[in-house]
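K.L.:
My questions concern the predicted model and sequence given below.
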Amino acid sequence: MAVPQENGHGDARGALHLLGDDASAEERPAPVPALPGSWQPLGARYHQGPDGRPGTNFALWAGGAEAVELCLFDEDGHETRHQLAEQTFQIWHGHVPGVGPGTRYGFRVHGRWDPWTGARWNPAKLLLDPYARAVDGEFRIHDAVYGHVRGWPEADVADTVRDNRDSARHVPKAVVVHDPDDWADDRRPKTPWADTVLYELHVKGFTMRHPGVPPELRGSYAGLAHPAAIEHLVRLGVTAVELLPVHQFASEEHLQRRGLSNYWGYNSIAWFAPHNGYAATGTRGQQVTEFKRMVRALHAAGIEVILDVVYNHTAEGGEGGPTWSLRGIDNAGHYRLQPHNRRAYADYTGCGNTLDAAQPQVVRLITDSLRYWVTEMGVDGFRFDLAAALARGPHGVDMRGALLATIGQDPVLSRVKLIAEPWDLGPDGYQVGNFPPLWTEWNDRYRDTVRDFWRGAQPDVRELGYRLAGSSDLYQRGGRRPYASVNFVTAHDGFTLRDLVSYNSKHNEANGEDNRDGTNDNRSWNCGAEGETDAAEVTGLRRRQLRNLAATLLLSTGVPMLLAGDEFGRTQGGNNNAYCQDNETSWLDWSLRDDPAWAPLFALTSRLIRLRREHPVLRQRFFFSGRPAHPGGLRDLTWFTPRGVEMTEADWYAPSQTLAMYLSGGALAERDARGEVVSDDSFLLILHAHHRPLSFTLPGRPWAERYEVVLDTAQESGLSDARHPAGTTLTLPGRSLLLLRSVAPA
């Protein structure tokens, strides 16, 4: 069935092709030529054509292709092909009169089949437009969607035997979208970075079990836009939602075969299209309007929308993966290939492939996508998954590389919030602290330090001091500010906050990988029992640890990020890699918010956010200097030992599980609109992670005359109205945190 053919290079290996049952393009009617149209913009744009008739212009970059066919599909799935005969600057384009919004389409791209040189063109495969603004249908695994013959026994040619079976019946279609919304009635919140509180949530999981959201809207963009969902965000006090991926994505084959799906969505395939699985109103373009309405509703509540975006790889996977889009458009023009074996991919992502962000056409694809989401979809910023992979050039990670440089000078993108996950899986991929100005970063050093401190695994307090004060050791270079550090204790990837204090080990059996998946480096402590328990001593300690962790996060300098549901004790049953659990394991259980055991945690979290908003000393815009703002004043930051005296160099190196920091509100390096220095209250924050009680002497003059307790995590509510004269020796219970307001001498 397979016959060797010349590959155009005289290579003795030949190129192998399969003559499939669905027949090749030669048996179909010749495609109808499209009108020339325009090479700009890329994608499908509905407009008035050059002949005055309405229609749609199609444009596709396919640098090394020999021919491109546009394929239109009617309501019955019948396919009509149009030859895109015009090519300008490697962009194939054409205008088809009469084609309007809602029309489904795809491309077939002709060219050489020579995997050994990275050429994987196969016109039998219907390809999704990378610029598609909407996608109709699901990505289901079928042998016909692979460009090569599956199951070829010889490993040296396993992915090189071309499969000529038509894939059109088995793949989703792009949709022509026309939505002229100009956002004239939208008011973006534009919260400064220093005032930002991030809230990471999953569009579907946030509302799937929300009793206040109508059942038909749960799990959708419309569900997140519902007043009942937004009411929680407003009550909590967060300023921005960071949405797990909403670009159209697909589930990996190994998940589909186990009856699971990629719930998190870190497997993108169309970077302009809102994921159609989150649309309650339809998938023929309605998802675009629904997404925009969601953004408007959040903006009206004063909440920014930040997207978690995955440009580092695509759902096509490694060389053995399906041919859904870029692989069939121009494989070598989009992906990083091994320099000495261009049949194979350079995989810096752990997902089989890596997008080559050093190539001009890839830079354009990514930046066009980003601008589209800002200007036409209304979003306010982006968190870039595995961002180090996007900074890779020919010689490794380069922070002056093409993509980062382009974003940094772009008049649209340079004005929005940019967050890097500052690592990938390749050599020198760990880049925490190295991204340029304009960028903030997920600070995993903060996460690990705070987890270790509260479980008693830190030998001293040096690392904790840096993390509490904004991580100047990582971010002070290059003119960056403390808000370059996105502080977090938990995120979608790993334990929830409740599970962090309930499990020593991961419990991922439901994922179907024999508990091998997910990290073993959890830095968690179960407080004496593994998993759920009725033991009052254990459950009481766990709730206190949750209060300690939440308070530490929200009282640290930097930008705090909360994981949705942590504020009321969400659990995943110990699963620290719930990426494939589209069920009650991952969906928020809203009954917990009003549960007497967990409602105090929600009240405490919202109170801490409000406290942070009311006091600029708790959300510093500049790094601490250790100096007073004016002669005779207090230094902006002072560290104390339990004896109530200032720490010395030796104290930082001494074994200790207690640290106290005094934040001087009179030493803020801020000015108001009139140029006057801003002042605030001063606070003393004491963190004590040892299991035994501790005697702590409150510092006296000049720092305070007396102190008022603002927060005491030893109390279930966290509330206390205690007042203490300076110099008082307090007894701090084991594993507790105390925040006190300083009352200055008269």
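P.N.:
Looks like it came in fine.
K.L.:
okay, CA-based contacts and neighbour counts for the rest of this
P.N.:
Will do.
K.L.:
residues making contact with stretch 568-581?
P.N.:
255, 260-265, 493-499, 502-503, 505-508, 511, 517-519, 531, 585-586, 588-589, 592-593, 598-599, 601-602 (CA atoms under 8 Å, 6 or more residues apart in numbering).
K.L.:
Which ones among the residues you listed lie within helices?
P.N.:
255, 497-499, 599, 601-602 (DSSP state H).
K.L.:
among the contacts of stretch 568-581, which ones are buried?
P.N.:
Among the contacts of stretch 568-581, the ones that count as buried by 16 or more other CA atoms under 10 Å are 260-265, 494-499, 502-503, 505-508, 511, 517-518, 531, 585-586, 588-589, 592-593, 598-599, 601-602.
K.L.:
can you pull the buried residues of the longest helix anywhere in the chain?
P.N.:
Ranked by residue count and defined by DSSP H, the top helix of the chain is helix 536-555. Neighbour-count burial for helix 536-555 flags 538-539, 541-555 (criterion: 16+ other CA under 10 Å).
K.L.:
Of the ones in helices among the contacts of stretch 568-581, which is the nearest to Ala402?
P.N.:
Leu255 (34.9 Å; CA to CA).
K.L.:
And the closest one, how far from Gly644?
P.N.:
57 Å (CA to CA, to the nearest Å).
K.L.:
can you check Asn520 too?
P.N.:
Counting by CA to CA - Asn520 and Gly644 are separated by 39 Å.
K.L.:
out of those two, which sits in the more crowded spot?
P.N.:
Gly644 (18 against 13; other CA atoms under 10 Å).
K.L.:
Distance check, the more buried one against Ala660.
P.N.:
Gly644 is 9 Å from Ala660, by CA to CA.
K.L.:
sorry, back to before: just checking, what packs against the longest helix of the chain?
P.N.:
Using 3 or more CA pairs under 8 Å, 6 or more residues apart in numbering; DSSP states H and E, the elements in contact with helix 536-555 are helix 444-454, helix 497-500, helix 599-614, strand 736-743.
K.L.:
Put this next to the previous one:
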Amino acid sequence: DASGNIMDFPQLLWELRQEPSLKNIKLIAEPWDASGGYELGKASGLADWAEWNDKYRDTVRRALRGEEKMMEALKSSILGSPEIFGSVASGRKYSLNFITSHDGMTLMDLVSYNEKHNEANGEKNRDGHNSEFADNCGIEGPTNNPEIRKLRFRKLRMFQCLLQLSNGIPMLLGGDEFGRTQQGNNNAYCHDSELTWLDWELVERNSELLLFTRRMIALRKQHSSFLFAPKSNYQWFDASGGAEELAAYVRTLHYEVTNSAWPEQIMRVLINCFEQPVEFMLPKEIEWKVLIDSAKEPAEYIPPQASSAWLEGFTVQILRATGVKV
């Protein structure tokens, strides 16, 4: 209002939503401001806008740091944050899911730095957000250590999997698909230099990451009417295939998606947020084809799964039933 207070009803947002020339335009709200205003869930509920979902962002980041007590929040994030938007169906329409944006670290920097490095901004590293929920995987900054690099790229692929598997609208920051870095700077708005420019040489250098990202986007498009529709049904299990367990120490999710419009089709998603491998038990009577294993390079052959699947640490596997064993 005229005093700078946040209004109970966002009249301007509603008027924009009703504007005939904007009826086929997706309107997106960033529901917070620099002075402390935070209104996540309001623009969607009152004015039919999609909203940047920072709860999704922070949940996925914390889960991939291996934090405990995150699986219930991660499950909700995959379902479109119904506790924020009112239902899974509303989350599909209004939750704009993202892990990185123009503010903050790039995706590569999230797995390469624990702390922000904004010294080049001239403010003695005092600017920028202090809670990135980043994890450098063992060494701060660039490294040639093969094991750390392997873990970093495994997490990058896992981020892409979770983003494309979640109900809602996925938003990908340009450059994350091929490993763009800002050298740990999470507030680079003041730069017009190599720090913020897109380094197109990374397209070739990190071509496997780019290919994997394309595969995940294609998988989402191919299966969206099965995974993210009114007739989609989600059933949740623990890693052993039994009843779902979301105790504080649990760092796995295991769910099955069916859809009454395709009664013969079944998909399963296995998520391991532990550092070490975990065995997931599968129905013995069903044969499974591995569509995606985020621990593998895109060109690697992945054999069909039997009655169980071993997932490396920080890995997602997507399975599709191919038949019933006789």
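P.N.:
Nice, thanks for sending it over. Predicted model only: the values in this text are computed from it and were never measured.
K.L.:
Quick check: TM-score for this pair?
P.N.:
The TM-score (TM-score structural alignment, normalised by the length of structure 2) is 0.92; 323 aligned residues with a CA RMSD of 2.3 Å.
K.L.:
one step back: the helices and strands packed on helix 536-555 of structure 1: which one's closest to Phe291 of structure 1?
P.N.:
helix 599-614 (27.2 Å).
K.L.:
List the buried residues in that closest one.
P.N.:
In helix 599-614 of structure 1, the ones that count as buried by 16+ other CA under 10 Å are 599-610, 612-613.
K.L.:
Now render these as JSON lines, adding distance to Tyr446 of structure 1.
P.N.:
Listed next are the buried residues of helix 599-614 of structure 1 as JSON lines, based on distance: CA to CA, whole Å:
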{"residue": "Ala599", "distance to Tyr446 of structure 1": "27"}
{"residue": "Pro600", "distance to Tyr446 of structure 1": "25"}
{"residue": "Leu601", "distance to Tyr446 of structure 1": "22"}
{"residue": "Phe602", "distance to Tyr446 of structure 1": "23"}
{"residue": "Ala603", "distance to Tyr446 of structure 1": "24"}
{"residue": "Leu604", "distance to Tyr446 of structure 1": "21"}
{"residue": "Thr605", "distance to Tyr446 of structure 1": "19"}
{"residue": "Ser606", "distance to Tyr446 of structure 1": "21"}
{"residue": "Arg607", "distance to Tyr446 of structure 1": "22"}
{"residue": "Leu608", "distance to Tyr446 of structure 1": "19"}
{"residue": "Ile609", "distance to Tyr446 of structure 1": "19"}
{"residue": "Arg610", "distance to Tyr446 of structure 1": "22"}
{"residue": "Arg612", "distance to Tyr446 of structure 1": "18"}
{"residue": "Arg613", "distance to Tyr446 of structure 1": "21"}
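K.L.:
what about the host helix or strand of Ala89 of structure 2, how far off from structure 1?
P.N.:
Per DSSP states H and E, Ala89 of structure 2 falls inside helix 88-94. Taken against structure 1, helix 88-94 of structure 2 registers an average deviation of 4.5 Å after superposition, with mean CA distance after the TM-score superposition for structure 1.
K.L.:
C-terminal to that helix, which secondary structure element comes first?
P.N.:
strand 95-98.
K.L.:
That next one maps to which residues in structure 1?
P.N.:
Mapping strand 95-98 of structure 2 onto structure 1 (TM-score structural alignment) gives residues 485-488.
K.L.:
Show residues contacting that stretch.
P.N.:
With CA under 8 Å, 6+ apart, stretch 485-488 of structure 1 has contacts from 440-444, 446-447, 470-471, 475, 553, 558-562.
K.L.:
try stretch 317-324 of structure 2
P.N.:
265-271, 285-294, 311.
K.L.:
Would you mind listing which of these are buried?
P.N.:
266-271, 286-294, 311.
K.L.:
For these, work out which two are farthest apart.
P.N.:
Among those, Ile286 and Ser294 lie farthest apart (CA to CA), at 22.1 Å.
K.L.:
Now tabulate the helices and strands packed on helix 536-555 of structure 1 in a markdown table and tack on distance to Pro274 of structure 1.
P.N.:
Converted to a markdown table, those look like this (distance: least, CA to CA, whole Å):
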| stretch | distance to Pro274 of structure 1 |
| --- | --- |
| helix 444-454 | 29 |
| helix 497-500 | 29 |
| helix 599-614 | 31 |
| strand 736-743 | 43 |
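K.L.:
which stretches of the stretch 151-300 of structure 2 form helices?
P.N.:
For the stretch 151-300 of structure 2, applying DSSP state H, counting those that start in this stretch gives helices covering 201-205, 207-227.
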